[in-house]
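# Need a 3D model of the sequence below.
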Amino acid sequence: MDFRIFTEPQQGADYNTLLRVATTAEDLGFDAFFRSDHYLRMGAGDGLPGPTDAWITLAGLARETSRIRLGTLMTAGTFRWPGVLAIQVAQVDAMSGGRVELGLGAAWFEAEHTAYGIPFPDRRIDRFEEQLAIVTGLWETEAGSTFDFDGVHYQLKDSPALPKPVQDRIPVLVGGTGPKRLPALAARYATEFNLPFASVEDTRAQIGRVRAACAAAGRADGGMVYSNALVACVGRDDAEVARRAAALGREVAELKANGLAGSPAEVVDTIGRYAETGSSRFYFQFPELPDLDHLDQMELIASQVVSQLNR
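I've put the predicted structure just below:
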């Protein structure tokens, strides 16, 4: 198993806050720091100081961290041309010394597109398939060769397919609950399949679909990592759990049913149930970062959850 920190900066967090979270995660031994790729707050609140860009943030963190892996859940396919995204991610990979991972999705939040003048096209899943083909194709093209792509939505001609990532293969994450297209795309392009905020039962069902898609594609299932992203709400006692749930505007019972919530012992038990489905990587999601309480929670998770599961 490995354990990662996942933040939602569009809810209100500047770069310095994200830097503090990332360096604390690194110091505490977490495997990775991931962030969302959104430009508009969801739910109540003003979202101050405003959004930060995912790949600009990760470029900064690449130079200010040394060990922890860095990535997105998920980069919005509507925000960047796939050729440009391939350049950006490869550059940040070089800046980090080969620690970058790309979670890529089709995008779903129409309001943020309207707010910032970004087109929100129909049939985004078709575009998403072409984006995966282009990004991975550019990286996999041998140096000195060129890359062409003639799709419905994107066309590339005589691309030098540069720069190359530092890693032999940048891990690519695909995720979601779609029963057909997503498993098939993951089997073709992904190294990891992520289940966002899914129950144990839904996780088991979707992992089964992805495994079936891998088999149909002639791909060994052992090459796919399965992961869950779940809201973190961990406390030393019931009062601390309740306080942290209230800060999220959530109910403790609901978080325990659909997240990594409760005492450390309860969270260890919850992770065990997910692990039985085949999931081996867990993203502790911190949707709100209004103060430094999340740093204390991260220390608690590292010392009393992760340490126990890693014995």
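
# only C-alpha atoms for contact and neighbour calcs from this point on.
Noted.

# and stretch 275-293, how far apart are its ends?
Terminal residues of stretch 275-293 lie 28 Å apart, using CA to CA, to the nearest Å.

# In it, which residues are buried?
By neighbour count on 16 or more other CA atoms under 10 Å, the buried set for stretch 275-293 is 275, 277, 279-289.

# Just the ones in helices from these, please.
Judged by DSSP state H, the subset of those located in helices is residue 275.

# Can you give the distance of stretch 38-47 from its chain's centre?
Offset of stretch 38-47 from its chain centre (CA atoms, centre = their mean, to the nearest Å): 19 Å.

# let me fix that: stretch 21-35
So, by CA atoms, centre = their mean, the centroid of stretch 21-35 is 14 Å from its chain's centroid.

# Other residues contacting that stretch?
2-9, 54, 61, 64-65, 67-74, 295, 298-299, 302 (CA atoms under 8 Å, 6 or more residues apart in numbering).

# filter those residues to the buried ones?
Using 16+ other CA under 10 Å, the buried ones in the contacts of stretch 21-35 are 3-9, 54, 61, 65, 67-74, 298-299, 302.

# mind listing what residue 259 touches?
Residue 259 touches 197, 230, 231, 232, 233, counting by CA under 8 Å, 6+ apart.

# The last one and residue 261 touch, don't they?
Yes: A contact is recorded between residue 233 and residue 261 when judged using CA atoms under 8 Å, the distance being 4.5 Å.

# Those two: which has the busier surroundings?
Applying other CA atoms under 10 Å to residue 233 and residue 261 shows that residue 233 carries more neighbours, namely 31 against 27.

# Could you name the helices and strands sitting against the helix or strand where the more buried one lies?
Per DSSP states H and E: residue 233 is located in strand 225-234. Other helices and strands packing on strand 225-234, by 3 or more CA pairs under 8 Å, 6 or more residues apart in numbering; DSSP states H and E, are strand 192-196, helix 238-248, helix 252-258, strand 260-262, strand 281-286, helix 293-301.

# to compare against the first, here's another:
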Amino acid sequence: MELRVFTEPQQGATYDDLLAVALEAERLGFDAFFRSDHYLHMSGDGLPGSTDAWTTLAGLARDTSTIRLGTMMTSATFRHPGVLAIQVAQVDQMSGGRVELGIGAGWFTQEHTAYGIPFPDTAERFERYAEQLELITGLWTTPVGEHYAFDGQHYRLADSPALPKPVQTSGHRGGVPVLIGGKGARKTPALAAAYADEFNLPFVDEEFTGVQFARVRRAAEEIGRDPASITWSNALVLCVGEDEAELARRAAAIGREVDELRANGLAGTPAEAVDKIKRYEALGAQRIYLQTLDLSDLDHLRLVAAEVMPHV
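Take a look at the predicted model:
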């Protein structure tokens, strides 16, 4: 089981805050450092303001050395896919091949309104999302010296040199590994089967994990893809303490209740966390993203590295 650190900087974090977490996660042996891709806070005041995901990852690509880096999830509404393909390929080069692209259709209406970003209806967002997956992977996998064209309903490319190329070529369709996630019963499994190197379920219980993993497996089998070629993962809010007092303090710091976190997150003592991870593992999960909300509490990560990581 791989454990990855997942942060929500839109709630209020500077680049230096994120760098401190990423460096400590790297030192402690976590597999990856991921961040959300949002431009507006969802609670609190969000000070000092949101940071851009791919600008952040470009900095971390140079300021870290071994930990993998990625987004959960970049919104397809934020960037033209041709530009995003260039950005991700460049950051992959800057990191020496340590980047992963988590990408979704987008959902947070208010951040689009706040920054003047168009926000189509759900049907159109998924159409654009599907085209972006095809287009981005197509640009990455076009052989050097050849040109790429795409004629979709929402995006059209002609005579593109399809450069630069990422360092990595291990993705399902070539290039950087692609993460897809979500709870949809039809479109999400189909897109995951076609494009995903990893399928992620954010903040869902064990029962739904089993249901949705099964849907994606069936969708893969229907197109002749081996489900074993997909990595399966969950994201859970992290709140672990050596005792009840420490647990309560950490829950209060993120504005949550201990009982609710025990039910819905990865919370409790280290032994409880190990037990829950193993239950998700039994359902097929191979990675757990630890949503780390208090970025100032590096001792939290140290506790997980010492008391949870060795047992999973």
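
# Any idea what the TM-score comes out to?
TM-score for the superposed chains, counting by TM-score structural alignment, normalised by the length of the first structure: 0.97, backed by 305 aligned residues with a CA RMSD of 0.7 Å.

# Would you mind finding the most buried of the helices and strands packed on strand 225-234 of the first structure?
strand 260-262 (a mean of 26; mean count of other CA atoms under 10 Å).

# so that strand corresponds to what in the second structure?
Strand 260-262 of the first structure lines up with residues 266-268 of the second structure when matched by TM-score structural alignment.

# That stretch vs the first structure, average distance?
Here the mean offset of stretch 266-268 of the second structure against the first structure after fitting is 0.4 Å, by mean CA distance after the TM-score superposition for the first structure.

# just to revisit the earlier point, return the subset of the contacts of stretch 21-35 of the first structure lying in helices.
Residues of these located in helices (DSSP H): 54, 61, 64, 295, 298, 299.

# quick check, nearest of those to residue 121 of the first structure?
residue 54 (21.2 Å; CA to CA).

# neighbours of residue 91 of the first structure, just the number please.
Residue 91 of the first structure: 20 surrounding residues under other CA under 10 Å.

# Check for me that it belongs to a helix.
Yes: using DSSP: H, G, I helix; E, B strand; the rest coil, the assignment for residue 91 of the first structure is a helix.

# buried set for the helix or strand containing residue 133 of the first structure?
Per DSSP H and E: residue 133 of the first structure is located in helix 124-140. By neighbour count on 16+ other CA under 10 Å, the buried set for helix 124-140 of the first structure is 124-125, 127-140.

# Let's check: the centremost residue of the first structure is which one?
residue 73 (2.3 Å; CA atoms, centre = their mean).

# my guess is it meets residue 104, correct?
Yes: counting by CA under 8 Å, residue 73 of the first structure touches residue 104, with 7.2 Å between them.

# Can you check which residues contact both of those two?
Contact with both residue 73 of the first structure and residue 104 is made by no residue, according to CA under 8 Å, 6+ apart.

# ok, back up a step: tabulate the ones in helices among the contacts of stretch 21-35 of the first structure in a markdown table, adding columns for distance to residue 19 of the first structure.
Formatted as a markdown table, these follow (distance: CA to CA, whole Å):
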| residue | distance to residue 19 of the first structure |
| --- | --- |
| 54 | 13 |
| 61 | 7 |
| 64 | 8 |
| 295 | 12 |
| 298 | 14 |
| 299 | 16 |
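
# so which of these comes closest to residue 81 of the first structure?
Nearest to residue 81 of the first structure among these: residue 54, at 14.9 Å, using CA to CA.

# From residue 164 of the first structure, how far out is the nearest residue to that closest one once chain neighbours are set aside?
Distances taken as CA to CA, 6 or more residues apart in numbering place residue 37 nearest to residue 54 of the first structure, at 5.3 Å, with adjacent residues excluded. Distance of residue 37 of the first structure to residue 164 of the first structure, given as CA to CA: 23 Å.

# Then residue 105 of the first structure?
22 Å.

# who has more neighbours, those two?
Counted by other CA under 10 Å, residue 105 of the first structure and residue 164 do not tie: residue 105 has more neighbours, with 25 against 21.

# Hmm, the more buried one is touching residue 72, no?
No: assessed by CA under 8 Å, residue 105 of the first structure is found out of contact with residue 72, at 9.8 Å.

# returning to that earlier point: any chance of a markdown table for the helices and strands packed on strand 225-234 of the first structure, columns distance to residue 13 of the first structure?
Shown next, in a markdown table, are those (distance: least, CA to CA, whole Å):
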| stretch | distance to residue 13 of the first structure |
| --- | --- |
| strand 192-196 | 21 |
| helix 238-248 | 15 |
| helix 252-258 | 23 |
| strand 260-262 | 22 |
| strand 281-286 | 11 |
| helix 293-301 | 12 |
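
# Looking at the ones you listed, which is nearest to residue 81 of the first structure?
So among those, strand 192-196 is nearest, using CA to CA, at 22.4 Å.

# mean shift of whichever helix or strand comes after that closest one relative to the second structure?
As assigned by DSSP H and E, the chain's next helix or strand after strand 192-196 of the first structure is helix 200-216. With mean CA distance after the TM-score superposition for the first structure, helix 200-216 of the first structure departs from the second structure by a mean of 0.4 Å once superposed.

# so where is helix 200-216 of the first structure in the second structure?
The aligned range for helix 200-216 of the first structure is 206-222, by TM-score structural alignment.

# For that stretch, which residues meet the burial criterion?
Neighbour counts over stretch 206-222 of the second structure (16+ other CA under 10 Å) mark 206, 209, 212, 213, 214, 215, 216, 217, 218, 219, 220 as buried.

# gap between that stretch and the chain center?
19 Å.

# cool, and stretch 179-196 of the first structure?
13 Å.

# So what touches it?
129, 132-133, 136, 171-177, 203, 206, 209-210, 213-214, 217, 219, 223-230.

# can you check stretch 68-82 of the second structure too?
6, 31-38, 53, 57, 60-61, 98-106, 117-119, 125, 128-129, 132, 135-136, 139, 179.

# ok now that stretch, how far from the chain's centre?
That offset, for stretch 68-82 of the second structure, works out to 9 Å (CA atoms, centre = their mean).

# That one corresponds to what range in the first structure?
The aligned range for stretch 68-82 of the second structure is 69-83, by TM-score structural alignment.

# coming back round to it: which of the buried residues of stretch 275-293 of the first structure lies closest to residue 114 of the first structure?
Closest to residue 114 of the first structure, out of all of these and judged by CA to CA, is residue 287, at 22.5 Å.
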